[in-house]
Structures are given as C-alpha cells and as structure tokens.
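Colleague: Quick one, structure for this:
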Amino acid sequence: MDHSASLIQQLTLQGIRLWLAGEKLRYAGPPQRLTPDILATLKRHKADVVRYLSTTQLLPASYGQQGLWSIHQQTAEEGAYTVSLAFEITGPLNVTLLRDVFQLLVARHEALRTRLVWQDGQVWQQVDGHQRAFIEEFAAPDWDAEERQRQLTALHVRPFDLAQGPLLRTTIIQHGPQACTLLISAHHAIVDGWSSFQLLDELWCFYESLAAGRTVPLAPVSHTYADYVAWQQQMLAQNEERLWAFWRDQVGDDYPILALPSDFARPPVRSLRGVHHAFRLSSELTTRLKGVAQTQQVTLYVLLLASYQLLLQRHTGQPALMVGLPMAGRMSAAFGETIGYLTSPVVLRSEVDSTLSLAELLAQVKARTLAALDHQDYPFARLVERLNPPRDPSRPLLFQSNFVLQRPHRSQALLQTASGQQVSDLHVRMLPLPLFAGQEDIALELLETDTGLEGIFKGSADLFTSATLARMSQRWEVLLEAIAGDPQRSLATPLAALPILTPTERQQLLVEWNNTSAPFPQDRCIHHLIAAQAARTPDAIA
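Modeller: Here you go, the predicted model:
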C-alpha cells in the first residue's frame, strides 16, 4: 500500500479527516487527537498526501464489474443493481458526527471512491484519491409506516451514473427530534451483500468510538478491492483452463430454460421489475429438517436446495434444471474484510428425475454442489464470455432461478431482531427492503436465525404476482413438512409421490372441482328422461 494511503488509513482510525481546498491540505478531527506529533507527521508528508488526494487511479475492473457495466448500459434507469440498507433510529442522533463517519469510511475504502468508465475499448475502475461523501437530509414528520416504506423503495431504486459517481449515497430522513430513518445505498459494482454488512459493522464502530472520544478499534485495511482484482487475474493466469473445462462440462451444450407457468405473457424485453413474498419457517421444522439432513450426511443447505429444485420440477415437468448459487467470493481469507463486489454465482445443473427417491436426489445434489464449490473462483462473467450462449433479451443468461441460504452477519442478526441494537445512545432497528427482486424469473432467499428460517420468494413482476409467489411458498412448506414428518418414508419415496398441494388446494381439486352433480326430477326413471331428451332433439348425436 502507498505510504500516503497507509498514513490516511491510520488517521481515519483517530477520527481525523483530510481533504483538499484547491491545492491546500485541510484537516479536521477531535482536538485531543490532533497532537503535536500528528501535526508534525502531516507537515512532513504534506506533499505526498496532497499528491495522493489529488490523484485519480485508472485500475483494471474485475470480471464481475465488467458484467455489471454491460447490464447497466441497458437497464441504467431501473435501479435493479442497487444494494440498500434501511434503519429506524430512535434517540439523539449526532448528524454532524454521522456525516464525519461516512467521510472517514469513504477515505478508508478505495471501493467507496470508485467509478466505472469506458476507455480504450474496455471497462476500468477509476479510483479517486479523495471523494466527498454524498449525504442528503430532509424532514418528513408526517410519514406513517406505510408511507415510509413507499418512499424508501422509491429512494432505493434511484439510478446511479457509473461514470460520474458517487456510487455510494446516504439519506437521513428526520421525523422528529428523537426519530429518523437512515438509508444507505450503493451500486452493486462497489459492494456486495457481505461487504455491505462489513461496512455496517464499521459504521457503528466508528460512530460509537468517536462519540465516546476513543480511537476506533479497527486495523487498517490490509487488502483493497484492487488487490482482489490483481489476485483474480493471477489466479486465472494459473488455473483458468482447468476451471473452464469443469464448468463447460457442468453446464453442458444445451441450456435448459425454466418454463414456469406464469400469470402474464413474457414480454420481448424483461424489465427487471420485481415482486416478492416473505415467510418464516418455525424453529421446530428447521430442527427436524436438520435431523433429516444429518441422517443423509448432507448439510441443511443441500437439503433445502434439493427440495427447491424438486418444487421447480413439479411446477414445470422439466427434469433438467439450472439454478444459480451466489458465492461470497472470499475463498482467500485475505479478502474476508474487503469492501467491494467479490460475489459471483455458480451454475448448478441437476437432473431431477421424478422416479428417483429423495435420498438419491440428495446424494446427487451434494456431489454436484461440492464440486461447484471447489471450482467457484471462476468468474461467472468470464464463463458467459467463453460459453457465448444465445442471447434472449426476455430472459436472464444461463439460469432463470436463484437459491441463497445464509447465516446473518453480526450486525444483520442484531438489527433484524424486534428489539434492534443499541449504538451509543441510539436504538437502531433494520427495516425490510427487498433487493434484486426481478433479476431472475424466480428466486428463493433464506436466512438462518435462532428462531428458524426467514425466507423470501422473489420473482419477475413481468411474469408473476405476489399471490403466486405466496402459493409457491406454501407448497414448498408442504413439501418440507412431508420430508420432515416421516423421514424414513419420504427418503425412500419416489419424488413424484411427495406432496406439494396445500389442504385447501387438495379440497379444491379433489372435491370442489369434481362436484359435478346437478338436480333432476326424482319422480321419473332414467329411461323416461332419456326418451324425453330424444324427443326434444331427435337429430342430435347421442
């Protein structure tokens, strides 16, 4: 790391901010931290620091960023690749301190000062030495919960300009002296799900420490996103052909297209608009499912993934299915705390033959999932580039369905509880804000908590209503109950015999829609009725 960058890193942990006013270096921070030694160090390295802050670096973009840049050219106005976190904050929020904290975070992480530009026939990262944090603030004292959710959704989907930036924005909405809403939004090109919660950890750590007059108890950033891109390029130089050979065989020459029955006709060009349905599976059912998984020597992840694939097969009749599995992209521990877009999906192809038993399907999914995990470093954007599958603007490439199961990050676990989290003298609670709801035809995202599994079915609004996703959720729960209710029987049962219909649907199909009885005269025999009908329509075919 550049010496000036290292110095700035150390100063940010003291709460000291640096910026340029023209060509002059300016600084601010807690008075007790601006010691004679610190000021002497700044004076000694002033020229280097000014040069660093005024410099814009042009760095290679990752394959993932290149893919997002291409998508952005077609969907820039839809905000489909925005990552947002929303919070309800109660207490005396120090807005000035919060603004300082965001500026310190932008100084700490290169990714938060990054833009994507097209130059010399390719996509580049443009990393600014200094960038002012984008923070907007307004008052909304009259919003109720419904209006707040509507406004947060509208703020969340506002588009970013990848070339102009900034790609991180913060919105503070004041509802009263002791109540506000905080919305943090970033383009997916500079953060992924993991790093958004890493950033959240640091946000509260900075705020709490500086509010108490303490040094921030974090280590300087050891590996930047630029380091990750360099690692990715070196890894591919050594392993690309081996990884490519695996994924070429895994995906195959044909690309099965998911054909779920839909509520609406598929448009010629998909819009990325989404709908969703949230649900919860009890801790009791989750525990029983873990027990079934253990008997088959598979993880809960494999069991839930296999059941999801079976649900799709039962709705489509297709044995060959392709499901995307997002990976954290942090196989190297060095990048465990790196902020940036490291995640990348792998494509899992399964053959869900309805004559297989559940135990056989679990064994197949386990083997293919483990193999995929062993080869997850191959960038999905690079795989698409080399496969060059037929493009259809009405569908996502390669897979139209997604599956995610994750354990919550530390902050996520605390903030999603009903009680929220205490930060200094503030009470902070996370607000629901579904993300990426229209990127695939359908997706299932699960979060494992101490109280069970929290889930959300997401779908394309071009194809489905939220009511349809709710039915999918209910049918999946019926399937899981059947698996967990009598494991010995369900594991040996052919997949086609496992139930997915709810009791209401069974009543409708087997009873209500088969109720074809009609009134007829009780005082006449059947042959009299037939003769009377023949007399009325003598030329009709019997």
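
Colleague: Every contact and neighbour count from this point should use C-alpha atoms.
Modeller: Noted.

Colleague: any idea how far Gln122 is from Gly67?
Modeller: Gln122 sits 11 Å away from Gly67, going by Cα to Cα, to the nearest Å.

Colleague: So between the two, which is more surrounded?
Modeller: Applying other Cα atoms under 10 Å to Gln122 and Gly67 shows that Gly67 carries more neighbours, namely 19 against 10.

Colleague: helices or strands up against the helix or strand encompassing that one?
Modeller: When elements are assigned from DSSP states H and E, Gly67 belongs to helix 63-75. In this structure, helix 63-75 makes packing contacts with helix 380-387, judged by 3 or more Cα pairs under 8 Å, 6 or more residues apart in numbering; DSSP states H and E.

Colleague: What are the contacting residues of the helix it packs on?
Modeller: Contacts of helix 380-387 with the rest of the structure, by Cα atoms under 8 Å, 6 or more residues apart in numbering, involve Tyr63, Gly64, Gln66, Gly67, Trp244, Trp247, Arg248, Ser344, Pro345, Val346, Leu397.

Colleague: switch to 10 Å and redo it
Modeller: For helix 380-387, contacts defined as Cα atoms under 10 Å, 6 or more residues apart in numbering pick out 62-68, 240, 243-244, 247-248, 251-253, 326, 343-347, 379, 388-389, 397-398.

Colleague: Out of these, which end up buried?
Modeller: 62-68, 240, 243-244, 247, 251, 326, 343-347, 379, 397-398 (16 or more other Cα atoms under 10 Å).

Colleague: Lys209 against Leu98, yeah?
Modeller: Actually, residue 209 is Ser. It isn't Lys. No: under the criterion of Cα atoms under 10 Å, Ser209 is not in contact with Leu98, lying 11.8 Å apart.

Colleague: structure for this one too, so we can compare:
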Amino acid sequence: MADDHPVSPAQKRLWTLDRLHPGSPVYVVPLIYRVDGDLNVPVLERSLSEVVRRHNVLRTVFRVRSRAPRQVVLPPEPVRIPVVDVAGHLDPQAEAERLAVAEARRPFDLNAHPMIRPLLVRLAPDRHQLFLTLHHIACDGWSLHILESELSTCYRSWLAGKEPELPPMAEQYTDFTEWQAARLESPTLHRASEYWRKRLADAPASATIPADHPRPAVQSFDGSHVRFDIEPSVAERVGLLARACGATPFAVLLAAFATLIRARSGAAEAVIGTPVTYRQRESHHRMIGMFVNTVVQRLAVPETATFRELVHRARDESRSAMTHQALPFEMLVEELNPVRDPAFNPVFQLMLSYQEGELAGLALPGCKVGMVHGDTSTAKVDLSLSVTRAGGRYRGRLEYSSDLFDPATAHCIEEQFRTLLASATSDPLRSIGSLLPPD
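Modeller: A predicted model of the protein is given here:
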C-alpha cells in the first residue's frame, strides 16, 4: 500500500501551476558544485542515498486521488548518480556549461520522478561538476542548508570508515502537512484570515512598475537576472539604521524598495510579496521540505515622510505580516477572490526577499569544492529583488520578466536601488520626496 498523504497549500499551488504550464522549469532549483580533487563517487552515491532515505519528501511523487493531488512516498532505494564524461570534448568547460543550462531547464514529472535529480559531469579525472537539481515543491532555502550539511557529514564519515552521526528523524514532511491541515480550522488561522481580508480589501489588483513591453496575455515565466553587490559601507549603514529604529535590516531594505517603486511608478503605496519560512516547531527545523509561505507587505510611501519614518512604517508592517503569517497565501487568494488574469500573479507582482547567510557548499575531504550559479532563465513575477547578507556583506539578485523588461532596464533598476539605498542610509532624515528623481 502506497504511503499517501495530503499536500500542503503551497505544494498544491506549485502542482497546479505545473499542470497549467507543463514543462516549465520555473520552480526547478539547480545546485551546481565544482569539485576539484579525488572524488569518491561510490561514497558520494551512498551519502546521497542516505539523505534521500532520511527525508521522505525527496522520494515523494504527486498522484491524483479523488480529483485532488496527494503525496505518495516511494520506498527508499539506492541513488545512482549518472556520470557524463566530457573530457574528450574540444572544450570540456563549454560542454559542462551547456549541460548545466540543459539540466536547469529540464522539468520534473511530478507524477513519476522523485524530487531530486543528481548528475555528475567529469571534465578530467580530478575535475568534476556535481549537479543536484530539486523541485521547489520539495524544498526551500533552509532545506538546501540541511541537504549540504547532511551530505557532507555522510561523505566525510564513510570516507573515514565511520558511521555518520546524524540525529534521528523524529518527524517527516508528511507529518508537517498532516499537522498543518489540522490547523487550518484553528482560531489563529481565522484571526489571520480576518486581518488579511481587511488589510488587502481595497489593494490594487495590479501594483507594479512601468515596463518596456506590453504585458503578454498569458504569463510565460521567461526571465533573466542581474547580480550585484552592495558597498560594504552602505551595508554597515543599513545595520546601524536598523538598530537605531528597533528594526531588522529587512525593514530598511523594504523601505528602500518601496521608495524605488514609488520613484518608477509614481504610486503612493507599494504592494510587495515576501517569502517567509513557516517552521513553527523544533522538529521542522531539521527537515527538508517546502515550508515557505508568502505574506504581503502594503506600504504607504508619502513624499513628506523621512526615510527613517518609512523604515518605522516598514518595521511595523513587517511585524504585523509575520504575526499573521499562519494563513497560507493560497488560502488568502481564495478568500480575496481577485479577478484571475493569466497575464500576472494574483495580489502582487513585485517581490522582496532577504536572508542571512549563503549556502556553505559541500565539504568533501580531499576535494576543493566551489559553487556555480545555476540559472533556469525564468521569473516568477514581474520583478523580484533578493538580498543575502553573508560575512558582513550584502549580495543582491534582481530577477525580472524578460517579456516585460529589457536587460538595460534591469541594470538601471538595480543601480537605482543601490544609489537610493546609499543616499537614504547616509541621511535617513531626508524626505522621500528628496530621494525621488525630478519629474
């Protein structure tokens, strides 16, 4: 008898999108590691097999039962890592890069294939690239840290002839979905529902910024991105201003992003989606799985307010959103029942995400391991700004719909954000109006 469980609301949304856009790689998560040294492939396979055994979400498929998706957990089996040898190619590195693009763009069959797909590309006897490709329906950013840590622990231990010391799995992701399903009728959720209905009752259906091209009738999810660094001195000022306002760095970044939206759109308020992790119990922190929820930040941006005052507004808005994060975004959309338009994402079209700490990478004894950025060439919404703080530095990634924006415009937007953030944090008592470009 198959191990059959309910899906989380977030999983149901991704499953539905996969049905509406079959073959789209928009929710593929590509991890690519450059491995130089004496890589023991059998030990790597054994290590990955153990991680997949420990976390049943990685060997889950999605089947329709009574016209609804269900999680079906497959029994654990040894994981085999296909090896593609490109050493004989005229340009092995170029061939590896071609394979990386193809692998990141290759969709998952949610009905048949487990949610992790390994591939090893051999450029030379002591040079490899390891692809670990996952689907977002089975993981989030936190999960990737767990995956790296456990894979490294197993490899290191078995390479030394020892058993890995990993804590037993008291619960699985399927236990979380059962727990969450039971909470969907709780008073906490009803209070959250009431809060969001009032907060977003008269929000505009489309709150975005002017684009270079007309919006297609159907969202294609084709996209690209720009990576950038924020100057260390500006990053330091972000932290200082956050502490002075009793806020987090996210609130400062939210205020700056909202100001940027006002500068480019002229709108007096910004409506921004923000991903948050919904790991409510201690056991959730040790699981791989899709724990992300999305909350909506609705922030007025008056020209007469100072930037410091806007940071206070952003702090309060963020706290309220987090307090009421129990309502899954998917249920919020059902309750708001906005006009559905296949041309754009419901409720918000702009996103901001912030996280502390980058992926550490894999620690494989005898090998030097580095990360290579994978790219699915997709965009989930019109524009999405991600900022990661690591080692006292802020790194940014601006993902944009290539149907709407030209690359030159994306570069202009990220430059404007960096300039605005530098100006606002150097003098937080400046008015928002003085930070906006002249008409």
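
Colleague: Quantitatively, what TM-score do the chains reach?
Modeller: Taking TM-score structural alignment, normalised by the length of structure 2 as the basis, the two superposed chains have a TM-score of 0.95; 436 aligned residues with a Cα RMSD of 1.9 Å.

Colleague: what do Gln122 and Gly67 of structure 1 both touch?
Modeller: Taking Cα under 10 Å, 6+ apart as the contact criterion, the residues that touch both Gln122 of structure 1 and Gly67 are Ala61.

Colleague: returning to that earlier point: next structured bit after the helix holding Gly67 of structure 1?
Modeller: Counting by DSSP H and E, the element that comes right after helix 63-75 of structure 1 along the chain is strand 82-90.

Colleague: Remind me what that following strand packs against, helices and strands.
Modeller: Secondary-structure packing of strand 82-90 of structure 1 (3 or more Cα pairs under 10 Å, 6 or more residues apart in numbering; DSSP states H and E): helix 145-156, strand 168-176, strand 179-187, helix 193-211, strand 421-423, strand 426-431.

Colleague: State the span of structure 2 onto which the fourth one is aligned.
Modeller: What that stands for is helix 193-211 of structure 1. Aligned using TM-score structural alignment, helix 193-211 of structure 1 spans residues 141-159 in structure 2.

Colleague: Quick one: average offset of the matching stretch versus structure 1, please.
Modeller: For stretch 141-159 of structure 2, the mean distance from the matching residues in structure 1 following superposition reads 0.9 Å, by mean Cα distance after the TM-score superposition for structure 1.

Colleague: picking that back up, among the helices and strands packed on strand 82-90 of structure 1, which comes closest to His527 of structure 1?
Modeller: Counting by Cα to Cα, His527 of structure 1 lies closest to helix 145-156 out of those; the figure is 65.3 Å.

Colleague: buried ones in that closest one?
Modeller: For helix 145-156 of structure 1, burial by neighbour count (16+ other Cα under 10 Å) applies to Gln149, Leu152, Thr153, Leu155, His156.

Colleague: Which single one of the residues you listed is nearest to Leu105 of structure 1?
Modeller: His156 (20.5 Å).

Colleague: Now check structure 2 for the residue matching the closest one.
Modeller: Under the alignment (TM-score structural alignment), His156 of structure 1 maps onto Ala104.

Colleague: tell me the contacts of its match?
Modeller: For Ala104 of structure 2, the residues meeting the contact criterion (Cα under 10 Å, 6+ apart) are 25-32, 131-134, 374-377.

Colleague: run the last query once more with 7 Å
Modeller: Contacts for Ala104 of structure 2 (Cα atoms under 7 Å, 6 or more residues apart in numbering) come out as Val28, Pro30, Gly374, Asp375, Thr376.

Colleague: For the third one, what is the enclosing helix or strand?
Modeller: Same thing as Gly374 of structure 2. Assigning secondary structure by DSSP H and E places Gly374 of structure 2 outside every helix and strand.

Colleague: Need the counterpart of it in structure 1.
Modeller: Here Gly374 of structure 2 is matched to Leu433 in structure 1, going by TM-score structural alignment.

Colleague: so how far is Gly289 of structure 2 from the aligned residue in structure 2 for Gly64 of structure 1?
Modeller: Matched across to structure 2, Gly64 of structure 1 falls on Ala10, judged by TM-score structural alignment. With distances defined as Cα to Cα, the gap from Ala10 of structure 2 to Gly289 of structure 2 amounts to 11 Å.

Colleague: Next: Leu429 of structure 2.
Modeller: Plainly put, Leu429 of structure 2 is 43 Å away from Gly289 of structure 2 if you go by Cα to Cα.

Colleague: Just confirm Ser62 of structure 1 contacts Val229, I think it does.
Modeller: Yes: look at Ser62 of structure 1 against Val229 with Cα atoms under 7 Å: they come within range, at 5.5 Å.

Colleague: about what we covered before: now do the match of helix 193-211 of structure 1: everything it contacts.
Modeller: With contacts defined as Cα under 7 Å, 6+ apart, stretch 141-159 of structure 2 is touched by 43-44, 47-48, 51, 163-164, 287-289, 359, 361-365.
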